[in-house]
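>>> structure for this input, please:
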Amino acid sequence: MTEGNFVDYVKLHISSGKGGKGSVHLHREKYITKGGPDGGDGGRGGHVILRANPNMWTLHHLKFKRHFKAGHGAHGSKSRSTGADGEDVYIDVPLGTIIRDTETQDILHEIVEEGQEIIIAKGGMGGLGNWHFKNSVNQTPRYAQPGVDGQEFDVTLELKILADVGLVGFPNAGKSTLLSVITSAKPKIADYEFTTLKPNLGIVAYRDFQTFVMADIPGIIEGAAEGKGIGHRFLRHIERNSTLLFLVPADAPDINEQYEILLDELRRYNPDLLDKERLIAISKSDMLDDELKAEIKAELDVQLNIPYLFISSVAQQGLQELKDRLWQMLND
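Reported below is the predicted structural model:
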């Protein structure tokens, strides 16, 4: 998936269908000149329905189609015939989609299960035909109910990507390079900060044809929780990852300090993120000789209270150990 095709935020205008009118009709046939009322009910208006599609990873298909309008219900007719229901409109969205009311920003629904369907805008009820209103006093009512109007409003869809492992790190820490090496994803890689502007997903092939999904999320900077950099636009994607892989480059001035800064940004954004499984990968470790690696290890053994390992995406060092550790964390 190319970066330009990853869309995680769209606004839609949706309209459900209006219910059909009830019929005002009096029964007439040969030899029955004054039959009773037999006007049928109107059909209900069409719904606008959001449907979970596990084969989708992005909201890109909604980028250029922003208006969705369901069909109106047909009017009732004679012989108590009910009008046809309006045609429903289905909007397929990936798992992890949040639906907000654009005006109030209230969360209306979340799509989190395969096969889930949610009626986001209900069609209007059809009106009752005149045969419902006959009684001993009024045996030939010449009125019926009109159909109820449908709903019309704006919604905002936000995608929080569903991945097993989320990559967390400062810009240019080597997250995209790691994703490109251990998955078949082709993220943009360059020697400058914020190369990645939108999340990338990749499927990691493990032993015995097993797989798990890894997400490369744009780099965090200090103040991201307050919206600096790309702020909330990417921090929300971390919320649905079950395991967080912190990537800190071996040439960082202070590895533990960088990890604490990243952890603090997550804490300030959403304290629940600290309940997730965490692992630190020290990237670009091919630049270290054995002596320097031993010194760093001695310091980290004292400073860190979570597991860590040394890797190099370019030199293909420590990657199998990394996959083994992640798989174990995901399946414990």
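>>> C-alpha only now, for contacts and for neighbours.
Noted.
>>> so what's Tyr308 closest to, chain neighbours aside?
Ile280 (4.5 Å; Cα to Cα, 6 or more residues apart in numbering).
>>> are we agreed that the one you found is in a helix?
No - looking at Ile280 with DSSP: H, G, I helix; E, B strand; the rest coil, it is strand, so not inside a helix.
>>> so how many other residues sit close to it?
Residues near Ile280, counting by other Cα atoms under 10 Å, number 23.
>>> does it really touch Ala250, like I thought?
No - using Cα atoms under 8 Å, Ile280 is not in contact with Ala250; the gap is 11.5 Å.
>>> ok, the closest residue to Glu110 other than its chain neighbours to Ile217 distance?
Leaving aside its chain neighbours, Glu110 sits nearest to Ile98 (4.6 Å; criterion: Cα to Cα, 6+ apart). Distance of Ile98 to Ile217, given as Cα to Cα, to the nearest Å: 19 Å.
>>> to compare against the first, here's the next sequence to fold:
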Amino acid sequence: MVWLSRALLRQYGRFMDDLRIYVKGGSGGMGFPRFGGEGGKGGDVWLVAHEKLTLKRIKDRYPTKRFVAGTGANSSIAALKGATGKDCEVKVPIGISVATDDGKLFGELNKAGERLLVARGGIGGCMITNFLPTKGQKHTIHLDLKLIADVGLVGFPNAGKSSLLTKISHATPQIADYAFTTIKPELGTVKYADFKQITVADLPGLIEGAHANKGRGHNFLKHVERTKQLLFVVDVAGFQLSSETPFRTAFETIILLAKELELYKEDLRTKPALLAVNKMDLPNAKEKLNELMEQLQSPQDSMQSLPTDTIPEITVEFKEIIPISTYTGEGIEILIQRLREVLDEEAEKKIEDYQKDQLRALQLSET
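The predicted structure is shown next:
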């Protein structure tokens, strides 16, 4: 299959998924050479994952975007061991990837309450430092938000992803009959009779050249990384972005989407994927669907007319192909069920793989 990585600062309306902040650990306190007193260590700066928080809220609340920990107390006759400086805790959204300006990755925060140290405080003055304190670490770091969802909707603009999200969940994304209606990620929750819930992310539409950051480019693609499963959504009648761009059939749309993902990050080839062929209520939809199914049966033959640089190295293999209509509701219930089944199948596979690895390690330890 085919697929994706990280991004630069980008803001769409009120949504923000990348924020640059300055963090600095506190300086240590002065030592007391005469009595061998040690200054207190400077405080550390920690990022703490917190629910119901956004990067925009952080920016609005802290416009300077500077976070500095407390300075360690000086050693004195009254307290030869200086007190440690106060730590600075910065609450950030769940799903944050943290890196420095030069690309060094600090880590990720994916669960509420997880903590990440981003700037250590300096050492207090002591014998080793000739009783002089050291400064704390300082960094300019990027907080890169990547949505965590069970299913990511992948498709060119106006394929019907927003309408589909409305049909299968309680989300209310903006919908209109023109490209790029979705300008920020939308999350919806699909609820099942046994109380199981899965999250579905409708992401801004891709265009050809997205891997090179055209259109919404990297800002779209980085969110796809954090989904467990991909749902391609294509218009059975094909797609044309504008009068200045070529018309693409449904088959060509699938191939181009796969190529954009592949060029961005090959690792995503391993993600399970389903295909929803939308707008089955249109005239001649069944004939076009039959043509698409034939092309998907022998994709190499059907791709011969495409430029070689648009053809993915590995052909997409869908777990299931489901014709749907977000207008009439055709196929929606089947799609909802299959989304759940594929997620469950993948979860079971991971458990089986883990058990096999544990058994293999046990057998090796006994030999």
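>>> Ile98 and Ile217 of structure 1: who's more crowded?
In this comparison of Ile98 of structure 1 against Ile217, neighbours counted by other Cα under 10 Å, the higher total goes to Ile217 at 24 against 19.
>>> what ranges do the strands span in structure 1?
Secondary structure of structure 1, counting by DSSP state E: strands at 9-15, 48-52, 67-69, 89-93, 97-101, 107-111, 117-121, 152-159, 165-169, 200-205, 211-216, 243-249, 277-283, 308-310.
>>> check the mean deviation of the fourth one from structure 2.
Translated: strand 89-93 of structure 1. Following superposition, strand 89-93 of structure 1 is found to deviate from structure 2 by 1.6 Å on average (mean Cα distance after the TM-score superposition for structure 1).
>>> so what does that strand touch, helix or strand wise?
Applying 3 or more Cα pairs under 8 Å, 6 or more residues apart in numbering; DSSP states H and E, one finds that strand 89-93 of structure 1 contacts strand 48-52.
>>> the strand it packs on aligns to what range in structure 2?
Strand 48-52 of structure 1 corresponds to residues 45-49 in structure 2, going by TM-score structural alignment.
>>> which outside residues touch the matching stretch?
Stretch 45-49 of structure 2 is contacted from outside by 23-25, 67-69, 87-94, 109-121, using Cα atoms under 8 Å, 6 or more residues apart in numbering.
>>> mind reading off the mean deviation between it and structure 1?
With mean Cα distance after the TM-score superposition for structure 1, stretch 45-49 of structure 2 departs from structure 1 by a mean of 1.3 Å once superposed.
>>> mind listing what's buried in stretch 56-70 of structure 1?
Neighbour-count burial for stretch 56-70 of structure 1, counted by 16 or more other Cα atoms under 10 Å, picks out 57-60, 62, 69-70.
>>> which of these sits closest to Gly318 of structure 1?
Ranked by distance to Gly318 of structure 1 (Cα to Cα), these are led by Trp57 at 29.1 Å.
>>> got the contact list for the residue lying closest to that closest one once chain neighbours are set aside?
Using Cα to Cα, 6+ apart and skipping the chain neighbours, the partner closest in space to Trp57 of structure 1 is Pro94 (5.6 Å). The contact partners of Pro94 of structure 1, taken as Cα under 8 Å, 6+ apart, are 52-59, 111, 159.
>>> aligned against structure 2, show me the partner of Pro94 of structure 1.
In structure 2, the residue paired with Pro94 of structure 1 is Pro93, using TM-score structural alignment.
>>> how close does its match get to Gln355 of structure 2?
33 Å.
>>> tell me what angle the lengthiest helix in structure 2 forms with strand 186-191.
The single longest helix within structure 2, with elements called by DSSP state H, is helix 332-366. Relative orientation of helix 332-366 of structure 2 versus strand 186-191 (axes from the mean of the first three to the mean of the last three Cα atoms, to 10 degrees): 90 degrees.
>>> would you mark the buried spots in helix 332-366 of structure 2?
Buried residues in helix 332-366 of structure 2, defined by neighbour count with 16+ other Cα under 10 Å: 332, 335-336, 338-340, 342-343.
>>> okay if I get the residues you listed as TSV plus distance to Ile175 of structure 2?
Output for these, formatted as TSV (distance: Cα to Cα, whole Å):
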residue	distance to Ile175 of structure 2
Ile332	18
Leu335	20
Ile336	20
Arg338	25
Leu339	23
Arg340	25
Val342	28
Leu343	27
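>>> out of the residues you listed, who's nearest Thr166 of structure 2?
Ile332 (11.0 Å).
>>> tell me the contacts of that closest one?
Neighbour list for Ile332 of structure 2: 167-168, 324-326 [criterion: Cα under 8 Å, 6+ apart].
>>> that one -> structure 1?
So Ile332 of structure 2 corresponds to Leu319, using TM-score structural alignment.
>>> what of Ala210 of structure 2?
Aligned by TM-score structural alignment, Ala210 of structure 2 pairs with Ala224 of structure 1.
>>> kindly report the same for Gly107 of structure 2.
Per TM-score structural alignment, Gly107 of structure 2 is aligned with His109.
>>> give me the neighbour count for the aligned partner of Val236 of structure 2 in structure 1.
Alignment note: Val236 of structure 2 maps to Ala250 in structure 1; criterion TM-score structural alignment. Using other Cα under 10 Å, Ala250 of structure 1 has 22 neighbouring residues.
>>> next: Gly36 of structure 2.
Each residue near Gly36 of structure 2 was counted by other Cα under 10 Å, and the total is 16.
>>> repeat that for Leu12 of structure 1.
Neighbour count for Leu12 of structure 1, taken as other Cα under 10 Å: 17.
>>> the one 10 residues further on too?
With neighbours defined by other Cα under 10 Å, the count for Gly22 of structure 1 comes to 31.
>>> that one maps to what in structure 2?
Here Gly22 of structure 1 is matched to Gly31 in structure 2, going by TM-score structural alignment.
>>> ok, that match touching Gly37?
Yes - using Cα under 8 Å, Gly31 of structure 2 is in contact with Gly37, at 5.4 Å.
>>> shared neighbours of these two, which are they?
75-76, 126.
>>> tell me which of the residues you listed is nearest to Leu263 of structure 2?
Nearest to Leu263 of structure 2 out of those is Cys126 (Cα to Cα; 53.6 Å).
>>> state the distance from that closest one to Ala73 of structure 2.
To Ala73 of structure 2, Cys126 of structure 2 is 13 Å away according to Cα to Cα.
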